[in-house]
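>>> predicted model and sequence follow; I will ask about them next.
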Amino acid sequence: MIRVLHQLKTLAKKAFSNRYLLYTNVGISISLSGVGDIIEQHYEIYTNNLEFWDRQRTRQMSVSGMTVGIFCHNWYNLMDRMFPGRTLSIVLKKVLIDQTIASPIVILLFFTTLGVLRRASLTETIKEMREKFSRLYTAEWVVWPPAQLFNFYVLPTKYRVLYDNTISLGYDVYTSYVINENNNSNL
């Protein structure tokens, strides 16, 4: 048992090293975006709003997590280079910039990725963005400012995407619901 724990610690240290951090962050983002969708779909099945688990939908949500994971990995590194330190004023500045710049970009990346994966036209993708963007962005303002205060104040950069995705699991369930709401209402 001790050997297994030692191996896990060694693996975690390697995974969060600079050499593998992008891959680790993207893997975490793909996995937890998929898990969020699976949770939402199983809730929809339980409430009779969905007949069966749609693996294609989970795959699409996971790939959208990949694009968001790549963005977040680079975004957090950029923010720490532009605003080094952990004073309250710097952390508050990072949270405000994160909410006003990164959050809309993440939501647009999400819709764009799903539009491409679903082979939706540009018009269909823009229509969906117009219909659903404000709901997701409003939810972002509820969830992320307090979460990011902790993220920017306490955590080293290398653990930010992991923390972000852990908090995001609940948000991903909601995102899956909003994105697929019209598809589910046809049952």
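It's in.
>>> can we go C-alpha only for contacts and neighbour counts from here?
Noted.
>>> what comes up buried for the longest helix along the chain?
Secondary structure of the chain read by DSSP state H shows that its longest helix is helix 122-154. Neighbour-count burial for helix 122-154 flags 125-126, 129, 132-133, 136-137, 140, 144-145, 148-149, 151-153 (criterion: 16 or more other CA atoms under 10 Å).
>>> quick check, nearest of those residues to residue 6?
When the buried residues of helix 122-154 are compared for distance to residue 6 (CA to CA), residue 151 wins out at 26.9 Å.
>>> doesn't residue 163 make contact with the closest one?
Yes - the criterion here is CA atoms under 8 Å, and residue 151 meets it with residue 163 at 7.2 Å.
>>> tell me how far residue 92 lies from residue 53.
Counting by CA to CA, to the nearest Å, the gap from residue 92 to residue 53 is 41 Å.
>>> need the contact list for residue 160.
By CA atoms under 8 Å, 6 or more residues apart in numbering, the residues touching residue 160 are 76, 151, 152.
>>> distance of the last one relative to residue 14?
Computed as CA to CA, the residue 152 to residue 14 distance reads 23 Å.
>>> do the same with the first one
With distances taken as CA to CA, residue 76 is found 20 Å from residue 14.
>>> settle it for me: which of these two has more neighbours?
Shown here are residue 76 and residue 14; by other CA atoms under 10 Å, residue 76 has more neighbours (20 against 14).
>>> by contact count, what packs against the host helix or strand of that one?
Using DSSP states H and E, residue 76 sits within helix 55-82. Other elements packing on helix 55-82 under the criterion 3 or more CA pairs under 8 Å, 6 or more residues apart in numbering; DSSP states H and E are helix 21-46, helix 103-117, helix 160-184.
>>> would you format the ones you listed as TSV with distance to residue 72 included?
TSV is the format used below for the helices and strands packed on helix 55-82 (distance: least, CA to CA, whole Å):
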stretch	distance to residue 72
helix 21-46	9
helix 103-117	8
helix 160-184	7
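>>> closest one to residue 86 among these?
Going by CA to CA, the one of those nearest residue 86 is helix 160-184, 13.8 Å.
>>> the inter-axis angle of that closest one versus helix 122-154?
Angle, helix 160-184 to helix 122-154, by axes from the mean of the first three to the mean of the last three CA atoms, to 10 degrees: 150 degrees.
>>> another structure for you, compare them:
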Amino acid sequence: MSLLAFYTTSLKKHPRITNSLTTGFLFGTGDVLAQFISPGDDYDYKRTLRAAFYGSVVFAFIGDKWYKILSKIKFPGQPLANPRLNMIRNGITKTSIDQLGFAPLGIPLYYSIMTLLENKKFEEVQIKLKENWLPTLKVNWMIWPIFQIFNLSIIPVQHQLMAVNILSIFWNSYLSLRNAKKGEDLPVHSPPVPE
């Protein structure tokens, strides 16, 4: 049995568990890759576990629901005579909704949860969002729209999250590197000095 056949069978029998395990594994893989390409740092297995946890517990379920919602969206208006053009037009419509609706909310969700999982305070979440949200969103818009048009036009809905997760290995590496910026890149808040 091929890996894709095994995945498809597992997805049919146990969709939530399969999505959770594969998404967590791929988020963790992205973090491992990020740590290996980041010079001079020791490997932090807790960071990988946080990434895998986020992928398994948060993103797998949100992503699954989101792709099911997107699968029902069609371009408003009359269908075209050419079914392929309809697929592409619907894919562009879904991608627009995904990139203008989900991405601007999903990015701060990632940074917020990862910062809280690092046992940091809410003020640090705000700092991380202020520094990372817009730059990450801009990079997101350079990468994801072309892929999502293809994914949401051609890939069957049950495999769309997996397709996203495969590209996400590299995207998650980027997010992990950005999330783990060193202290010198962040504002330093010193405790007050007693007089």
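Arrived safely. Keep in mind the model is a prediction, meaning the values are calculated, not measured.
>>> please identify the deepest-packed of the helices and strands packed on helix 55-82 of structure 1.
helix 21-46 (a mean of 21; mean count of other CA atoms under 10 Å).
>>> run the chain-centre distance for that one.
Offset of helix 21-46 of structure 1 from its chain centre (CA atoms, centre = their mean, to the nearest Å): 9 Å.
>>> same thing with stretch 168-178 of structure 2?
Distance, centroid of stretch 168-178 of structure 2 to centroid of chain: 9 Å (CA atoms, centre = their mean).
>>> contact partners for residue 42 of structure 2?
Applying CA under 8 Å, 6+ apart, no residues contact residue 42 of structure 2.
>>> helix, strand or coil for it?
What DSSP: H, G, I helix; E, B strand; the rest coil gives for residue 42 of structure 2 is coil.
>>> which single one of the buried residues of helix 122-154 of structure 1 is nearest to residue 80 of structure 1?
Out of the buried residues of helix 122-154 of structure 1, the member with the shortest distance to residue 80 of structure 1 (by CA to CA) is residue 152, at 8.8 Å.
>>> which helix or strand contains the closest residue to the closest one other than its chain neighbours?
Leaving out its chain neighbours, the residue that sits closest to residue 152 of structure 1 by CA to CA, 6 or more residues apart in numbering is residue 91, at 5.8 Å. Element membership for residue 91 of structure 1, per DSSP H and E: helix 88-97.
>>> what helices or strands is that helix leaning on?
Helix 88-97 of structure 1 packs on helix 122-154, going by 3+ CA pairs under 8 Å, 6+ apart.
>>> and the helix it packs on against structure 2, how far off on average?
Following superposition, helix 122-154 of structure 1 is found to deviate from structure 2 by 0.9 Å on average (mean CA distance after the TM-score superposition for structure 1).
>>> compute the first-to-last residue distance for stretch 146-165 of structure 2.
Terminal-residue distance, stretch 146-165 of structure 2 (CA to CA): 15 Å.
>>> from the chain's centroid, how far away is that stretch?
Going by CA atoms, centre = their mean, where stretch 146-165 of structure 2 is centred and where its chain is centred differ by 13 Å.
>>> residue 154 of structure 1 versus the aligned partner of residue 28 of structure 2 in structure 1, what's the distance?
Aligning on TM-score structural alignment places residue 28 of structure 2 opposite residue 34 in structure 1. From residue 34 of structure 1 over to residue 154 of structure 1 the distance is 27 Å, taken as CA to CA.
>>> before we move on, which element is residue 86 of structure 1 in?
Judged by DSSP H and E, residue 86 of structure 1 forms part of no helix or strand.
>>> run a quick neighbour tally on it.
With other CA under 10 Å as criterion, residue 86 of structure 1 counts 15.
>>> cool, the one 3 residues further on as well?
For residue 89 of structure 1, the number of neighbouring residues by other CA under 10 Å comes to 10.
>>> which residues does it contact?
No contacts exist for residue 89 of structure 1 under CA under 8 Å, 6+ apart.
>>> measure it to residue 77 of structure 1 for me?
Residue 89 of structure 1 is 18 Å from residue 77 of structure 1, by CA to CA.
>>> go on, residue 124 of structure 1?
33 Å.
>>> roughly how far does the closest residue to residue 145 of structure 1 other than its chain neighbours sit from residue 153 of structure 1?
In space, and not counting its chain neighbours, residue 145 of structure 1 is closest to residue 95: 6.1 Å by CA to CA, 6+ apart. Using CA to CA, residue 95 of structure 1 is found at 10 Å from residue 153 of structure 1.
>>> check residue 182 of structure 1 too.
Residue 182 of structure 1 is 39 Å from residue 153 of structure 1, by CA to CA.
>>> same deal with residue 83 of structure 1?
12 Å.
>>> check residue 2 of structure 1 too.
Counting by CA to CA, the gap from residue 2 of structure 1 to residue 153 of structure 1 is 33 Å.
>>> next: residue 53 of structure 1.
In terms of CA to CA, residue 53 of structure 1 sits 39 Å off from residue 153 of structure 1.
>>> also residue 115 of structure 1?
For residue 115 of structure 1 relative to residue 153 of structure 1 (CA to CA), the value is 35 Å.
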